[in-house]
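Asker: Below: sequence and its predicted model.
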Amino acid sequence: MGITDLFSSSNVLLDVSANTKRALLEFMSTEAASRLGRPDQEILDALLAREQIGSTALGKGVALPHAELDGDGLPIVLLARLGRGIDFDSRDDEPVDIVFLVLWPSSGGKGLLTAMSEICRTLRDPQSLRRIRSAETPEAVIDLVRQLAAARDGAIPATIPPPDDT
């Protein structure tokens, strides 16, 4: 199961307003809880516990907060694009404005790592980030992520040149 299987336009939140990392995690916990039918405090606690280990900011304005949740429920991926970047304790000190939230059931094996890896590979190219930042609708974001994932997997020719790994 790839991220595109877990990702729909209803899981894309554009122009989110949050002033702090905690406020954003609280907002996203509430959003995820309403979709999963779980208490938002349970989700927030799991995310904050993960952030205690170290920031989930990836750099280039992107963060990937994630957690495993007890049980065998459904996984979920949410994307929030903030109207204004916030401090997320990123190593590159850039404010974060694109946030992928990944929540995975503990019974889901290594699915969490696979999903996070897929997101990282999909967002590797700076052009991808620019296109997500300029997308006007949740549907446009979904289409873009699907195109990027398909290009990454070789299903369609890449419309964005891959990064030079030499």
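Answerer: Received the coordinates, thanks.

Asker: From now on I want contacts and neighbour counts done on CA atoms only, so please keep to that.
Answerer: Noted.

Asker: What is the neighbour count of T20?
Answerer: When neighbours are counted by other C-alpha atoms under 10 Å, T20 registers 13.

Asker: got the contact list for it?
Answerer: I86, D87, F88 (C-alpha atoms under 8 Å, 6 or more residues apart in numbering).

Asker: The first one and V99, how far apart?
Answerer: The one in question is I86. When C-alpha to C-alpha, to the nearest Å is applied, the distance between I86 and V99 equals 11 Å.

Asker: And the two? Which one has more around it.
Answerer: Set side by side, I86 and V99 give different neighbour counts by other C-alpha under 10 Å, the larger being at V99 (23 against 19).

Asker: Alongside the first one, take a look at this:
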Amino acid sequence: MQFDEILTPESIKRLSSCSSKKRLFHDLGEMAESTLGLPANEVVEALMEREALGPTGVGGGVALPHARLDDLDRVRGLFLRLEKPINFDAVDRQPVDLVFALLAPETAGVEHLKALAMVSRTLRDPATCAKLRANSDPATLHMILSEANASQAA
């Protein structure tokens, strides 16, 4: 699996301000509506339901919120780079500034897990995260994620 299969440059955004995890989920819902044609309220609700099971802040300033939705035909991603980190109840108690949301069909089994593993592996790399934090252009961020994934696969 490659980033190009789940993430487009249009699904990448830099946010200059975000006040809370709940606000972040609303921003992700709006992005999903504008780029994927999904109902924003359903995306927000699904992300919040999943987050209630346990925080998806994985440490190192990274969060991987994810949810399953009926209206999808395949796994899709949304990426946000926050200018100001927010509290995300991460495992290391550090605020989060890199957010990769995965949205999967209700019926997605192994594909959802493969995508989550790919994103997790990529965002665990400090060099990749440093490059993402140093750039704000969506096309550049997409290229950084794609190249990092390609070099891991090689």
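Answerer: Arrived safely, thanks for sending. Keep in mind the model is a prediction, meaning the values are calculated, not measured.

Asker: quick one on the thing from earlier: pick the one among the contacts of T20 of structure 1 closest to R131 of structure 1.
Answerer: I86 (19.5 Å; C-alpha to C-alpha).

Asker: count of neighbours near the closest residue to that closest one other than its chain neighbours?
Answerer: The shortest distance from I86 of structure 1 to any non-neighbouring residue, by C-alpha to C-alpha, 6 or more residues apart in numbering, is to P95 (4.8 Å). Each residue near P95 of structure 1 was counted by other C-alpha under 10 Å, and the total is 19.

Asker: Trace P95 of structure 1 over to structure 2, please.
Answerer: Per TM-score structural alignment, the equivalent position to P95 of structure 1 in structure 2 is P95.

Asker: correct me, but its match touches F88?
Answerer: Yes - look at P95 of structure 2 against F88 with C-alpha atoms under 8 Å: they come within range, at 6.1 Å.

Asker: now the strands: where do they sit in structure 2?
Answerer: With DSSP state E as the definition, structure 2 shows strands at residue ranges 12-15, 57-59, 62-63, 66-69, 76-86, 96-105.

Asker: Which residue lies nearest the spatial centre of structure 2?
Answerer: F100 (1.3 Å; C-alpha atoms, centre = their mean).

Asker: how much space between that one and L132 of structure 2?
Answerer: Taking C-alpha to C-alpha as the criterion, F100 of structure 2 is separated from L132 of structure 2 by 12 Å.

Asker: One more: R23 of structure 2?
Answerer: R23 of structure 2 sits 22 Å away from L132 of structure 2, taking C-alpha to C-alpha as the criterion.

Asker: Which of the two has more residues huddled nearby?
Answerer: A side-by-side neighbour count of R23 of structure 2 and L132, using other C-alpha under 10 Å, places L132 first with 22 against 13.

Asker: what's the closest non-adjacent residue to that one?
Answerer: Nearest residue to L132 of structure 2 in three dimensions, chain neighbours excluded: L141, at 6.0 Å (C-alpha to C-alpha, 6+ apart).

Asker: ditto for P39 of structure 2
Answerer: The shortest distance from P39 of structure 2 to any residue that is not its chain neighbour, by C-alpha to C-alpha, 6+ apart, is 5.5 Å, and that residue is E33.

Asker: and L78 of structure 1, how many neighbours?
Answerer: Using other C-alpha under 10 Å as the criterion, L78 of structure 1 is surrounded by 22 other residues.

Asker: was I right about it contacting V102?
Answerer: Yes - between L78 of structure 1 and V102 a contact is recorded at 6.7 Å, counting by C-alpha under 8 Å.

Asker: where exactly do the helices run in structure 1?
Answerer: When secondary structure is read from DSSP state H, structure 1 shows helices at 3-6, 21-36, 40-53, 111-122, 126-134, 138-152.
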